[in-house]
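Peer 1: how does the following fold in three dimensions:
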Amino acid sequence: MKEKKWGRIINIGSSSSYQGFSEGTIYCSSKHALLGLSRSLFAELKESKIRVFSISPGSIKTKMGKQDKKQNYKTFLDPKEVAEYIVYSINFDKELVSEEIRLNRFTM
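Peer 2: Alright, predicted model coming up:
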């Protein structure tokens, strides 16, 4: 990527990167560390025109998410929609960059 002066690094974090939850110390710590890594790499690689994205979605409808009995699985994000949003977000190639993206469910 450095040789080509172009690249994308996408780190998938979690809303837990920003806020912890009870009995989630290890999980939240790892997501917070990933956020720190993304922020550092963003600063380190931007002159090489390599973009680093930290994507932090809320709970997603996955096998792991289904095991969480403390939350309502019906309110979780659709993984396909999350993936489509990520692909859309990383396609900008001029000046625009979203270094941190937090994805949550729109509820009324």
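
Peer 1: switch to C-alpha atoms for all contacts and neighbour counts from now on
Peer 2: Fine.

Peer 1: what residues does the strand ranked longest in the chain touch?
Peer 2: The residue-count maximum for a strand in the chain (DSSP state E) belongs to strand 50-57. Taking contacts as CA atoms under 8 Å, 6 or more residues apart in numbering, the residues outside strand 50-57 that touch it are 1-2, 5-17, 35, 38-39, 41-42, 45, 82, 86, 90, 97-104.

Peer 1: could you point out which element follows that strand?
Peer 2: Tracing the chain past strand 50-57, the next element assigned as helix or strand by DSSP states H and E is helix 63-66.

Peer 1: re the thing from before, mind checking how far the longest strand of the chain is from the chain centre?
Peer 2: For strand 50-57, the separation from the chain centroid amounts to 6 Å (computed by CA atoms, centre = their mean, to the nearest Å).

Peer 1: between the biggest helix by length in the chain and strand 50-57, how many degrees?
Peer 2: Criterion DSSP state H: the longest helix present in the chain is helix 25-45. Helix 25-45 and strand 50-57 meet at an angle of 160 degrees, taking axes from the mean of the first three to the mean of the last three CA atoms, to 10 degrees as the criterion.

Peer 1: return the set of buried residues in helix 25-45.
Peer 2: By neighbour count, and taking 16 or more other CA atoms under 10 Å as the criterion, the buried residues in helix 25-45 are 28-29, 31-32, 34-35, 38-39, 41-42, 45.

Peer 1: ok, now stretch 3-12?
Peer 2: When burial is assessed from 16+ other CA under 10 Å, stretch 3-12 yields the following buried residues: 7, 11-12.

Peer 1: ok, back up a step: helices - which of the contacts of strand 50-57 land there?
Peer 2: Under the assignment DSSP H, the contacts of strand 50-57 contribute 35, 38-39, 41-42, 45, 82, 86 to helices.

Peer 1: please generate a structure for the following sequence too, so the two can be compared:
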Amino acid sequence: MIALDFSGQTAVVSGGLQGIGKAIADLLHIGGANVVVGDIAVVKPERDRRYVVQPCDVASRTDAQALITTAREVFGGVDILVNSCGVSAMSPVDAMQERDWQRILDVNVKGLSYLSEAAIRIMKTQRAGRIINIASQAGKNGYRLMGQYVASKHAVLGLTRVMAIELAQHNILVNAVCPGIVETEMKWRERQQGAALRGLTADDIYAEDCSQVLLGRTAQPLDVANVVAFLASPLASYMTGQAINVTGGMTMH
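Peer 2: Sure thing, here's the model as predicted:
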């Protein structure tokens, strides 16, 4: 774990109750940031001195705006936005379902845009901000049975680059993180679904995953959170429009 000081800053993290998003929210909070977490899985909103959790379906522009409004009203602004929320589906390219297309694009692409546009309004007035989009190595490569997810993550990288170009003049830095194979509930669900479609077991898929990583292991959520914290820190003050791999060497471009 890296040690960075985010005292006095406010971070908004979507999808912050599970997986990569939770690791990011926890790490920024440990580093001193005020944290506002939005997640569709929230049963009961929570609020303490430096940590707020509220329901948020990022596919709803109203929900996205409400999350950013909470950060402004409770903590006075938004310094860091981490778009970590994401969904996936698995199917051959000739059997992709309309309901999956709709949800994946609504969450992975439009949801990211909704949260970003609300945060950008505040960041422009502050003349400073960091937006960090959780993309995927699937934004750079193609993977069997994941056409819709791959398409959405390519779109995330495209949006990241355009946002970086447009917002640099306002001192708002926009970067993406491209995780590889990360041990989350979503990943295990994908393994089970992929195994069923390929006539394998989830353990077979796990072994296949590990065999593709130069470092010989898949990632933990904290591996990704550490890179997000770097991009949110002064150490990355001369970086924008980048797509940083966290793949153990699996993707190198």
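
Peer 1: superposing both, give me the TM-score.
Peer 2: These two chains, once laid on top of each other, score a TM-score of 0.87 by TM-score structural alignment, normalised by the length of the first structure; 107 aligned residues with a CA RMSD of 2.0 Å.

Peer 1: just give the nearest non-adjacent residue to the aligned partner of residue 188 of the second structure in the first structure, would you?
Peer 2: For residue 188 of the second structure, the aligned position in the first structure is residue 66, judged by TM-score structural alignment. Taking CA to CA, 6 or more residues apart in numbering as the measure, residue 66 of the first structure lies nearest to residue 73, with 6.2 Å between them; neighbours along the chain are not counted.

Peer 1: give the aligned equivalent of residue 90 of the first structure in the second structure.
Peer 2: Match for residue 90 of the first structure (TM-score structural alignment): residue 232.

Peer 1: which position in the second structure pairs with residue 36 of the first structure?
Peer 2: Under the alignment (TM-score structural alignment), residue 36 of the first structure maps onto residue 158.

Peer 1: residues in contact with its match?
Peer 2: No contacts exist for residue 158 of the second structure under CA under 8 Å, 6+ apart.

Peer 1: what span of the second structure lines up against the longest strand of the first structure?
Peer 2: Strand 50-57 of the first structure maps onto residues 172-179 of the second structure, going by TM-score structural alignment.

Peer 1: with the first structure superposed, average distance for the matching stretch?
Peer 2: Once superposed with the first structure, the aligned residues differ from stretch 172-179 of the second structure by a mean of 0.6 Å; criterion: mean CA distance after the TM-score superposition for the first structure.

Peer 1: now that stretch: buried residues?
Peer 2: 172-179.

Peer 1: run a quick neighbour tally on residue 65 of the first structure.
Peer 2: For residue 65 of the first structure, the count of nearby residues is 14 (other CA atoms under 10 Å).

Peer 1: show me the contacts for it.
Peer 2: Applying CA under 8 Å, 6+ apart, the residues near residue 65 of the first structure are 59, 73.

Peer 1: separation between the nearest residue to residue 86 of the first structure once chain neighbours are set aside and residue 34 of the first structure?
Peer 2: Of all residues beyond its chain neighbours, the one nearest residue 86 of the first structure is residue 55 (7.7 Å), with distances taken as CA to CA, 6+ apart. The span separating residue 55 of the first structure from residue 34 of the first structure equals 10 Å under the rule CA to CA, to the nearest Å.

Peer 1: give me the common contacts of these two.
Peer 2: Where contact means CA under 8 Å, 6+ apart, the residues bridging residue 55 of the first structure and residue 34 through contact with each are 11, 13.

Peer 1: residue 231 of the second structure reaches residue 132, doesn't it?
Peer 2: Yes. Counting by CA atoms under 8 Å, a contact exists between residue 231 of the second structure and residue 132, whose distance comes to 7.4 Å.

Peer 1: residue 9 of the first structure -> the second structure?
Peer 2: Residue 9 of the first structure maps onto residue 131 in the second structure, with residues paired by TM-score structural alignment.

Peer 1: let me fix that, I meant to ask about residue 105 of the first structure.
Peer 2: Pairing criterion TM-score structural alignment: the partner of residue 105 of the first structure within the second structure is identified as residue 248.

Peer 1: what count of nearby residues applies to its match?
Peer 2: Count around residue 248 of the second structure with other CA under 10 Å applied: 20.

Peer 1: that one against residue 224, yeah?
Peer 2: No. With contact defined as CA under 8 Å, residue 248 of the second structure and residue 224 do not form a contacting pair (10.8 Å).

Peer 1: in this structure the residue nearest to residue 66 of the first structure contacts residue 63, no?
Peer 2: No. In this structure residue 73 of the first structure lies outside contact range of residue 63 using CA under 8 Å: 10.5 Å.
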